[in-house]
Structure formats: structure tokens, C-alpha cells
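K.L.:
curious how this folds, go ahead:
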Amino acid sequence: MKNWWKRLREFSNLTLTDKLLLIHTAMVLTLVRLGLKLLSFQQFRTLYGKLLTVNKSANTSDTLISRRVWAIQKISTPLAAVCLPQALALAYFLRKDKGIELIVGVQKKHTFEAHAWVEKSGRILIGESPDNSFKPLWVWQ
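P.N.:
Purely as a prediction, here's the structure:
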């Protein structure tokens, strides 16, 4: 319970702009997680693909990308969102940027593992650097 009070105090000390950014991010992350839970992966991919189908002409500033990543990471802890919802949310927010790639990779060492991350021009924005054993299964540009 103390943790929630601490978060509430931190939230109340933020600027209005940051509060709105966190609320918007929480809504998107929640919808992504619900979609992943309630729909088959194929249904989710189809719906998500329709949401991302826009004219990719923007070049998002590093400052805006950093703020989005900050908000996703800040909201992900209380929501227990792992790499896939985080990557899907960031790709959604940056859907108009022509240099963004959402990558879902898999590996099989001792057990099957999956990891998702977002790159812009080869630079990882969210999802920590996977080791080379992850083979891309799904790349969304």
C-alpha cells in the first residue's frame, strides 16, 4: 500500500503535461494488454495492423521519443507490462515515423523464449538489446 501512496505523491508532483502523457500511455498500454489477452494473436495482429496503417512521413524528435519511452516504462511497472506490450505501445505512438521497426524475436536455447523491441534506424528505443540468438519472427515497419 505504501508503494501506491508513493506513486500517487510522485504523480501529484508532476506537471499537467506529464500527467496527461502518463494517463494517455496507461490507456494505450491497458488496451494493448487487453487485446493480447482477449484476442488470438492473429486477430490482434490484424486489428493492430489497421491501427498502424497511416502515412509514414514524420521524423519524430529524439526528445519526444525519450518522453514516450519514459512514460511507458513508468506506467509498465504498476501494470506489470512486459516487453511485448511496451514495444507495441511505443510502435503505436510512433506509427507515423518512417524509421520505426517493431521486432518480435524468438530463441530456443534450453527453453523457448520471445522478446520484443522497437528500433529506429538500427538503434533500440525500448526492449533492451537482445542477444544475437533471438531470430526475428515478426518485423513491423
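K.L.:
make it CA atoms for all contacts and neighbour counts henceforth
P.N.:
Will do.
K.L.:
before we move on, what SS does Trp117 have?
P.N.:
strand (DSSP: H, G, I helix; E, B strand; the rest coil).
K.L.:
look up how far Ala91 lies from the residue nearest to it when sequence neighbours are not counted.
P.N.:
In space, and not counting its chain neighbours, Trp117 is closest to Gly127: 4.2 Å by Cα to Cα, 6 or more residues apart in numbering. Relative to Ala91, Gly127 is positioned 12 Å away (Cα to Cα, to the nearest Å).
K.L.:
more neighbours, these two?
P.N.:
Of the pair Gly127 and Ala91, Ala91 is the one with more neighbours under other Cα atoms under 10 Å, namely 23 against 19.
K.L.:
how about that one, secondary structure?
P.N.:
helix.
K.L.:
show me what contacts the closest residue to it other than its chain neighbours?
P.N.:
Nearest non-adjacent residue to Ala91, counting by Cα to Cα, 6+ apart: Leu102, 6.3 Å away. Leu102 makes contact with Ala87, Leu88, Ala91, Ala116, Trp117, Val118, Glu119, Trp138, Val139, Trp140, Gln141, according to Cα atoms under 8 Å, 6 or more residues apart in numbering.
K.L.:
A strand includes Leu102, no?
P.N.:
Yes. Per three-state DSSP, Leu102 lies within a strand segment.
K.L.:
how far away is it from Ile124?
P.N.:
10 Å.
K.L.:
now swap in Arg67 and tell me
P.N.:
15 Å.
K.L.:
to compare against the first, here's the next sequence to fold:
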Amino acid sequence: MGKSGQFIKRWKSLSYDGKVIFLKSAVCLLLIKTGLTLLPFLQFRRLFHRITETSTVKEVSPQQIELTVWAVDTAANLLPFELLCLPRALAAKYLLRKVPSLTLEIGIEVNPAKHFEAHAWVENNGTVIMGKWPESVSYHRLWAWK
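P.N.:
Below is the predicted model:
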């Protein structure tokens, strides 16, 4: 079964709320890709900070977090343009913005034999939930976007 077949099977098994989370993920990724493409990064960062800033804290179940991560990754893989780690991490951060323990991390690979390589990932209480990498790779954290 190919990617689209797996997606259709999973889509059919999703609850109404799960389908809404998937659709929100797709729209969020489109808007983030557009913002990153059209705006200087500093301006995008300020705008993103403003729209993700919230005084409301919400308990979100591990299943809801897992579903959101799946939805963002799956939507990113199905959309007809490249969405690498940063837009995916930003979308997850936005959709889960009321979870106080969530941070978006940006780092660089620690490997002198390679060219500069950056990576973005999302952590929940110090555990990577989006943007995981193989154990053979090591990233040095440069910035945490809380």
C-alpha cells in the first residue's frame, strides 16, 4: 500500500476532531510556507510570535499531541511543495501553542566533515516529538523558541 493508500485508510479511521486537526495542519503549513517565502525572517518571526502568544494554558493528552504531529507530518508530505523541518516545527508549535512545556528548537549538526546543516525540531518536556534524527547525528542547540 502506497503513501496515499495509507493516508486514506488512516483518514477513514479518524474522528471528526482528528480530521479537523489534519485540515488545520494543512492550512497552517500553507500559511507558514507563504510567510517564510514572502517575508523577511525577522518580520515573520515577530508575526509568528504575536499569533502564537497566549496566556491560556491547556492540558493536551499525549494522544492529541501524537495526532497533531502525525497530521503536520502527513500534510507536509502530501502537499505539492517541499516542507522541510522548519515549517513543520512551526506548524506543530502553532497548533499546540497552549501546551506550556512545548519548545521549538533550532540547532546545527556537529560534524566537521560536513557542510553547515541546520535543523528545527519540537520538544515536549525535553523529549523530541517532531523532527527526530538518527542517533548517529548530533545537533548543537542554538536557539529555543518558547
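K.L.:
now do the shared contacts for Leu102 and Ile124 of structure 1.
P.N.:
What both Leu102 of structure 1 and Ile124 touch, as defined by Cα under 8 Å, 6+ apart, is the set Trp117, Val118.
K.L.:
re the thing from before, show me what the residue nearest to Trp117 of structure 1 lines up with in structure 2.
P.N.:
Under the alignment by TM-score structural alignment, Gly127 of structure 1 pairs with Gly131 in structure 2.
K.L.:
one more: Gly99 of structure 1?
P.N.:
That one, Gly99 of structure 1, aligns with Ser101 by TM-score structural alignment.
K.L.:
can you report how many residues neighbour that match?
P.N.:
Residues near Ser101 of structure 2, counting by other Cα under 10 Å: 13.
K.L.:
you'd agree it is up against Thr127?
P.N.:
No. Between Ser101 of structure 2 and Thr127 there is no contact under Cα atoms under 8 Å: 10.1 Å.
K.L.:
quick one, helices of structure 2?
P.N.:
Using DSSP state H, the helices of structure 2 run over 3-13, 16-38, 41-52, 62-78, 85-95.
K.L.:
out of those helices, deepest packed?
P.N.:
helix 85-95 (a mean of 23; mean count of other Cα atoms under 10 Å).
K.L.:
average offset between it and structure 1?
P.N.:
Following superposition, helix 85-95 of structure 2 is found to deviate from structure 1 by 0.7 Å on average (mean Cα distance after the TM-score superposition for structure 1).
K.L.:
and for that helix, what's in contact with it?
P.N.:
By Cα under 8 Å, 6+ apart, helix 85-95 of structure 2 touches 25, 28-29, 32-33, 52, 68-69, 72-73, 76, 102-104, 119-122, 130-131.
K.L.:
tally of neighbours for the counterpart of Glu117 of structure 2 in structure 1?
P.N.:
Counting by TM-score structural alignment, Glu117 of structure 2 lines up with Glu113 in structure 1. Glu113 of structure 1 has 11 neighbouring residues, counting by other Cα under 10 Å.
K.L.:
and Glu113 of structure 1, what does it touch?
P.N.:
Val106, Gln107.
K.L.:
related to what we said a few turns ago, redo the helices of structure 2 as JSON lines? Include distance to Ile108 of structure 2.
P.N.:
Listed next are the helices of structure 2 as JSON lines, based on distance: least, Cα to Cα, whole Å:
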{"stretch": "helix 3-13", "distance to Ile108 of structure 2": "30"}
{"stretch": "helix 16-38", "distance to Ile108 of structure 2": "19"}
{"stretch": "helix 41-52", "distance to Ile108 of structure 2": "18"}
{"stretch": "helix 62-78", "distance to Ile108 of structure 2": "21"}
{"stretch": "helix 85-95", "distance to Ile108 of structure 2": "13"}
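K.L.:
distance of the residue nearest to Ala91 of structure 1 relative to Gly127 of structure 1?
P.N.:
10 Å.
K.L.:
for the two, list the residues in contact with both.
P.N.:
Joint contacts of Leu102 of structure 1 and Gly127 (Cα under 8 Å, 6+ apart) are Ala87, Ala116, Trp117, Val118.
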